[in-house]
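Trainee: Need coordinates for the following:
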Amino acid sequence: MPIDATQPYDDQNIFAKILRGEIPSRRVYEDEWAVAFHDIAPLAPVHILVIPRGAYVSWDDFSANASAEEIAGFVRAVGIVARDLGLVAPGYRLLANVGGHGGQEVPHLHVHMFGGQPLGAMLAR
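Mentor: Next comes the predicted model:
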């Protein structure tokens, strides 16, 4: 169910629980700024979620309220994961859904990283 990206942060969302270790995840990377793990319902051969450790509902919330260090650390983490997984040379896609029209389903900023095959058009036509 899409969410309202302007709502307050809900610390009971699934990604907050993953960050706290209450729900297991197959992590591929973590540092002080971000955690990256396999999506439980992958849509491509490689489907990783990258989330900031901070409590941000959406990209809008993050870009408006995160510190410069948090933003830089998160963006660098996305790049490190792509390089570590060998996705840079063949190519990959990043997707951050925001709000209802964007199809956001979890009220914690997350970036989907897709790769491992040609991904086709950016949006269905």
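
Trainee: Could you use CA atoms for every contact and neighbour count after this?
Mentor: Will do.

Trainee: wait, what's in contact with residue 94?
Mentor: Counting by CA atoms under 8 Å, 6 or more residues apart in numbering, residue 94 touches 111-114.

Trainee: I'd like the structure of this one too, to check against the first:
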Amino acid sequence: MSQVSQQTAYDDNNIFAKMLNGDIPYHKVYEDDKTLAFMDIMPQAEGHVLVIPKQKAVDLADLEPEYAAAVLMTCKKIMQAQRQVFKREGIIQMQLNGSEAGQTVFHYHVHLIPSSIHELGKHAIKMANQDELAEQAQQLAAIINA
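Mentor: Next comes the predicted model:
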């Protein structure tokens, strides 16, 4: 029987923790008391948004139920806005747990990508234009807050 490897410990210096602490800038789309949604700076497709809980959780197994529910409700809001702004019916919802699954930032997060799985680009290959990200964040936020 194979052994399960030890889960990664939460690192208070991960990039998402720094964003939540206000230590680094980001293009905010939505925020409430339990979640934060922002533009991915190295998107796999136009309009790629990340949703994170305001809880220190490495992956889904660490997430408290009220934060898990809040993340899903935020995802729903973001997806509805993405469909309007980017004129895409299809939204890829992706969440990776652990390095073997491809997780690179060890703070629980959900990717919402207005694209087709057949058109999806590679992640973390090319930095997006910051002005375009800011504009996209404003367009999404305007729909969510309307």
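
Trainee: And the TM-score between them?
Mentor: The TM-score (TM-score structural alignment, normalised by the length of structure 1) is 0.81; 114 aligned residues with a CA RMSD of 2.2 Å.

Trainee: Would you mind putting the contacts of residue 94 of structure 1 into TSV with distance to residue 34 of structure 1 and neighbour count alongside?
Mentor: Below are the contacts of residue 94 of structure 1 laid out as TSV (distance: CA to CA, whole Å; neighbours: other CA atoms under 10 Å):
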residue	distance to residue 34 of structure 1	neighbour count
111	11	20
112	13	22
113	14	23
114	17	23
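
Trainee: Tell me which of the residues you listed fall in strands.
Mentor: Counting by DSSP state E, the part of these found in strands is 111-114.

Trainee: Residue 9 is in contact with residue 108 of structure 1, correct?
Mentor: Yes - Residue 108 of structure 1 lies in contact with residue 9 (CA atoms under 8 Å); the separation is 7.4 Å.

Trainee: And these two? Which one has more around it.
Mentor: residue 108 (27 against 16; other CA atoms under 10 Å).

Trainee: Please tell me how far that one sits from residue 97 of structure 1.
Mentor: Per CA to CA, to the nearest Å, residue 108 of structure 1 is found 10 Å from residue 97 of structure 1.

Trainee: Let me know the secondary structure of residue 137 of structure 2.
Mentor: When classified by DSSP: H, G, I helix; E, B strand; the rest coil, residue 137 of structure 2 comes out as helix.

Trainee: Isn't it up against residue 39?
Mentor: Yes - if you go by CA under 8 Å, residue 137 of structure 2 and residue 39 touch, sitting 6.5 Å apart.
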